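Visitor: missing the sequence, but the structure's below:
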């Protein structure tokens, strides 16, 4: 049986009774859209982060998009971010009419190289959008200083960092707002698409609530454009409420999986995840690196192990973003890393015996060289 990076079935079997009860709770309720389950999840997710507000939306892409709109980013503005991210980060910037401006990444953590940010700020820059990638946090201290100096907003992309911390401060609690995805693979995942934006800015929260519901302030009356139907649905909200109670357990289990990889592969030529000082990693993805990546993946596939690469193509090199005017060679670290990284299976219920087989296969392949 082919082994992939993620498998939800064991988790579902473990939690099946609670998940089905969540569905039944919603279906027996008197409100199927923006009801008690959405309100409850929003309150509980905000409380988990110690912020004032959470606004549930339909997916992580729209969480970034609506988050940008809520903090005032629009046509003609520039948003500083990275090219080593999932495409939705940049698609959301493009969707609000803003221009993404890329900086390179740190060669050890693959996170935004914050030393490069000051050099790309212009009079059009409106927002700094750090991506807390793979499960650990960007150092926001220098970004906070730049934001204060230039009058900028920070929107944190936390799609891969639920519960991650830096120097005790939780991802998503520093900027003007933070966007989350609850895609099924995430550290906190629904059973389909879902997302949220958290903020302690009352005005941003009010704008978010209008924007996710057609721009309406009251029934049938649009006060804000462009609004969309971007609501978090009740079923996913109720499932997320139940799973939020187990989030810290999921994180502990992911760290245990990461430790087994470190113990089993630490003496090989693979470059294992490097944790930045002060970070508490939650291991959304366990990304390793080797210059012979493609040969290793080919050998693994012959053994019926098929793994993922996050991400094989930097955003600025994709034809879909050719209108941004970038070219290969502009972000050398990002481009080099994209040629060498791949992800090992990482999820809380990864069986230990399967993980041992993965470690053994990798050690055998690496030993051949």
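Guide: Happy to help now that I have it. Nothing here was measured: the structure is a model prediction, and the numbers come from that model. Numbering: from 1, shown residues only.

Visitor: switch to C-alpha atoms for all contacts and neighbour counts from now on
Guide: OK.

Visitor: By neighbour count, which bits of stretch 348-359 are buried? Give me those.
Guide: Within stretch 348-359, the residues scored as buried using 16 or more other Cα atoms under 10 Å are 348, 349, 350, 355, 358, 359.

Visitor: ok, how many other residues are close to residue 103?
Guide: Counted with other Cα atoms under 10 Å, residues neighbouring residue 103 total 23.

Visitor: now do residue 252
Guide: Neighbours around residue 252, by other Cα under 10 Å: 14.

Visitor: tell me which element it falls in.
Guide: Using DSSP states H and E, residue 252 sits in helix 247-265.

Visitor: As a markdown table, the buried residues of stretch 348-359 with distance to residue 285 and secondary structure would be great.
Guide: Below are the buried residues of stretch 348-359 laid out as a markdown table (distance: Cα to Cα, whole Å; DSSP: H, G, I helix; E, B strand; the rest coil):
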| residue | distance to residue 285 | secondary structure |
| --- | --- | --- |
| 348 | 11 | coil |
| 349 | 14 | coil |
| 350 | 13 | coil |
| 355 | 14 | helix |
| 358 | 15 | helix |
| 359 | 16 | helix |
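
Visitor: take the one below as the second:
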């Protein structure tokens, strides 16, 4: 069976370099917020094209830290989508803010820009003021960001980019994560840039915001053991930072390989019952996931499994329909109808750079077989 995800393959592809980096970090005798972490932050900011990057414990914390750094918490609403990993919504509540969940564009599965503009212009009654919007760049490509940025600017709302699935994706030639007030990246092992454990990083061009978040991630310390503001404990450890420095060197090549695999899948699907994923114009997709859609999802997944091809579902139940949130989180005027429909139909093919050519061809053969 070809697995839908295989983070262990990423380790084996760079095993010698990763093992050496881990040994270097262990030998240093410094394991939290040391030279490896500082170097990773500098190298990631340079690769991304921002002035600052700050490592933290995970991608959820990265979002929550941005909100805390912006002073957005209790008494504020944050708009985002329900078709996302639950971490996006969890981060809003971690910061003490109120989530407002909007619908998606059915072609790209990203936030409906028109609905965002509508709720900013005419906020739903009974909610605190909307102070921020979290735009989730899902599956590896950009949201319809231009009108979102304009609407947020018009209403004095911070736009935060959730780039957990979009390391290296671009819009108008600029990397995602450089367009909003700040951006958050998960470094979970299956991500395009993944640690061998947990990790996160956030980025911004706002030096004051970066300094504030840098203090918040470690108890609000600017001076050791002295909290100048309320903070948390969310630090990227030195071993993971050392590993990420190695893996960052292969990220661009890995993204190129993902695009090549996606092109092969596109060709295999031609003339068949399933359409390739939509691509946004003037944007470069990095295919964190290659997502197909059908009301007959279970049948297609079973047929692919019979051919030795693993699949996944991202995501099977919208956040607003999960028992922890159902009936208590606010929805936008569209009621997340497109979100609910997508959750019943989407499924993901294997997608990671280490897929061998022979495995890609096996998957393509199985896809061609779906036309029969």
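Guide: Nice, I can see it. Note that the structure is predicted; figures quoted are calculated from it, not measured.

Visitor: Validate this expectation: residue 180 of the first structure resides in a helix.
Guide: No. Checked against DSSP: H, G, I helix; E, B strand; the rest coil, residue 180 of the first structure lies outside a helix; its state is strand.

Visitor: and it, what pairs with it in the second structure?
Guide: Correspondence of residue 180 of the first structure to the second structure, assessed by TM-score structural alignment: residue 185.

Visitor: swap in residue 223 of the first structure?
Guide: Aligned against the second structure by TM-score structural alignment, residue 223 of the first structure finds its counterpart in residue 228.

Visitor: when you align them, which residue in the second structure goes with residue 358 of the first structure?
Guide: Aligning on TM-score structural alignment places residue 358 of the first structure opposite residue 363 in the second structure.

Visitor: Check which helix or strand the equivalent of residue 208 of the first structure over in the second structure maps to.
Guide: Matched to the second structure by TM-score structural alignment, residue 208 of the first structure sits across from residue 213. For residue 213 of the second structure, the element it lies in under DSSP H and E is helix 207-216.

Visitor: Does residue 198 of the second structure fall in a helix, a strand, or a coil region?
Guide: Criterion first, three-state DSSP; result for residue 198 of the second structure: coil.

Visitor: Tell me which residues are up against the helix or strand harbouring residue 361 of the second structure.
Guide: Here residue 361 of the second structure sits within helix 357-369, counting by DSSP H and E. Helix 357-369 of the second structure is contacted from outside by 2, 261, 264, 265, 268, 269, 272, 304, 307, 309, using Cα atoms under 8 Å, 6 or more residues apart in numbering.

Visitor: Please pull up the equivalent of the fourth one in the first structure.
Guide: Matched to the first structure by TM-score structural alignment, residue 265 of the second structure sits across from residue 261.

Visitor: Against residue 282 of the first structure, how distant is the residue nearest to that match when sequence neighbours are not counted?
Guide: Closest residue to residue 261 of the first structure apart from its sequence neighbours, by Cα to Cα, 6 or more residues apart in numbering: residue 359 at 7.1 Å. Counting by Cα to Cα, to the nearest Å, the separation of residue 359 of the first structure from residue 282 of the first structure is 20 Å.

Visitor: Ok, residue 305 of the first structure next?
Guide: Noted for residue 305 of the first structure: a distance of 24 Å to residue 282 of the first structure, by Cα to Cα.

Visitor: Good, wrapping up.
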